[in-house]
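A.B. asks: Need a 3D model of the sequence below.
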Amino acid sequence: MAFYTSGSFYQQIYESPYKVSLNEYMYVQVSLRRDDSSLVLFLDTCVASPNPHDYADYRAYYLLVNGCPRDNTFSTHVSGSRSYARFSFQAFKFLRAHPSVYLQCKVLICPANDYNSRCRQGCRTRKTRSLGSQHQMATMVLGPITLKDVEKSAVERLEDKVAKVDA
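C.D. replies: Prediction:
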């Protein structure tokens, strides 16, 4: 799983932490270690959390659940038809509340020739019976993501001055 500079998914971002501006679009690609046309990837769930080890945390922010977007800026570019999945979303206010955030995605890996697989079903708002299709699940974590240093507002600068005078 990796960040990219744009929706062309041509240039990967290697910097860590990945520093973004509020409302900036972030582009992510999840792929198999090696290209395999006999398999397809499907994005099942993606969640952001300040804790890289606990995504059930009450502070977690869900971008995607059961293949269904939960964030109105989330957009799937490719999922369920290739050996990679691509999506984008805007850096959200959630980043203001935490010094850093991690992205965790659960993906399903299915045989490309199984057209009844969960990977081919897309968004599913309720549980349905399994039709005997097989798939594997993998969980990936990417991050940390932090906000770029933004210029302090006039109120914050005033608060800093008051704190120095009180000290």
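A.B. asks: Every contact and neighbour count from this point should use C-alpha atoms.
C.D. replies: Noted.
A.B. asks: isn't Gln29 right next to Ala2, touching?
C.D. replies: Yes: the criterion here is C-alpha atoms under 8 Å, and Gln29 meets it with Ala2 at 5.5 Å.
A.B. asks: Quick one: the helices in this structure, in order.
C.D. replies: 94-97, 154-166 (DSSP state H).
A.B. asks: wait, which of those is closest to Ser38?
C.D. replies: For those, proximity to Ser38 was assessed by C-alpha to C-alpha; helix 94-97 is nearest, at 37.9 Å.
A.B. asks: Same question for that closest one: list its buried residues.
C.D. replies: Residues 94-95 are the ones in helix 94-97 that count as buried (16 or more other C-alpha atoms under 10 Å).
A.B. asks: before we move on, what about stretch 66-82?
C.D. replies: Result for stretch 66-82 [16+ other C-alpha under 10 Å]: buried residues 66-70, 74-76, 78-82.
A.B. asks: Please generate a structure for the following sequence too, so the two can be compared:
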Amino acid sequence: MHMFTSADFTATYNSGNFPLQILPSDRIHYGLSVQSPLRNIELFALDCVSTPTMDPDASPKVTIIQDGCDIDPTLTRDSTRSTDMALYFSIQAFTFPDSVDSNLVYLHCTMVVCLKDDLNSRCREGCISARRRRDVGGDDRFRRDSSNDLQESVTQGPFRILSDQVAVLSYIA
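C.D. replies: Modelled structure (predicted):
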């Protein structure tokens, strides 16, 4: 996973840039990708959440993608750059008002890599809404399993949301 400096997805931040200083009005640009010599694979974003810590299970939590479905209303996918092996998207900056450090944000994503020709892959199934899970299997935890799928979790961050007052003072200085 990479965090990009702008919506053109050409330049990434490096480790020395973190924690990034971001304004509440900024959009944050991410890329998920898999590097492989295999050509018969595809990448699927299963879940992406943001928390104020390195722990993806921490609270509070903002859900960006869940079960392959776009949840965050500010999420925008870049379909012109995205391929079978890469997904590019942007979200609006936000804070966690009830956390110890409400302005610190990490993004955590779980990705699945599948064989394109595997009819039982999680990638093939796509978005599974809660309603669809109940309709298909009667079990809210229904998931299609394939022994060929590979699941990996990644974390990016942190970035710090500057308050409007801090941003004005930084601009004046």
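A.B. asks: deepest of the helices of the first structure, which one?
C.D. replies: When you average the neighbours per residue for each of those (mean count of other C-alpha atoms under 10 Å), helix 94-97 leads with a mean of 15.
A.B. asks: nearest to Ser153 of the first structure, of the buried residues of stretch 66-82 of the first structure?
C.D. replies: Distance to Ser153 of the first structure across those (C-alpha to C-alpha) is lowest for Phe74, with 28.8 Å.
A.B. asks: nearest spatial neighbour of that closest one, skipping sequence neighbours?
C.D. replies: Phe89 (4.4 Å; C-alpha to C-alpha, 6 or more residues apart in numbering).
A.B. asks: Could you do Gln12 of the first structure as well?
C.D. replies: Closest to Gln12 of the first structure by C-alpha to C-alpha, 6+ apart is Tyr4, at 4.3 Å.
A.B. asks: residue contacts, the one you found?
C.D. replies: Neighbouring residues of Tyr4 of the first structure by C-alpha atoms under 8 Å, 6 or more residues apart in numbering: 10-13, 26-29.
A.B. asks: Need the counterpart of Tyr4 of the first structure in the second structure.
C.D. replies: Aligning on TM-score structural alignment places Tyr4 of the first structure opposite Phe4 in the second structure.
A.B. asks: So the aligned residue in the second structure for Phe94 of the first structure versus Ser33 of the second structure, what's the distance?
C.D. replies: Matched to the second structure by TM-score structural alignment, Phe94 of the first structure sits across from Phe96. Distance, Phe96 of the second structure to Ser33 of the second structure, using C-alpha to C-alpha, to the nearest Å: 27 Å.
A.B. asks: same deal with Phe44 of the second structure?
C.D. replies: 9 Å.
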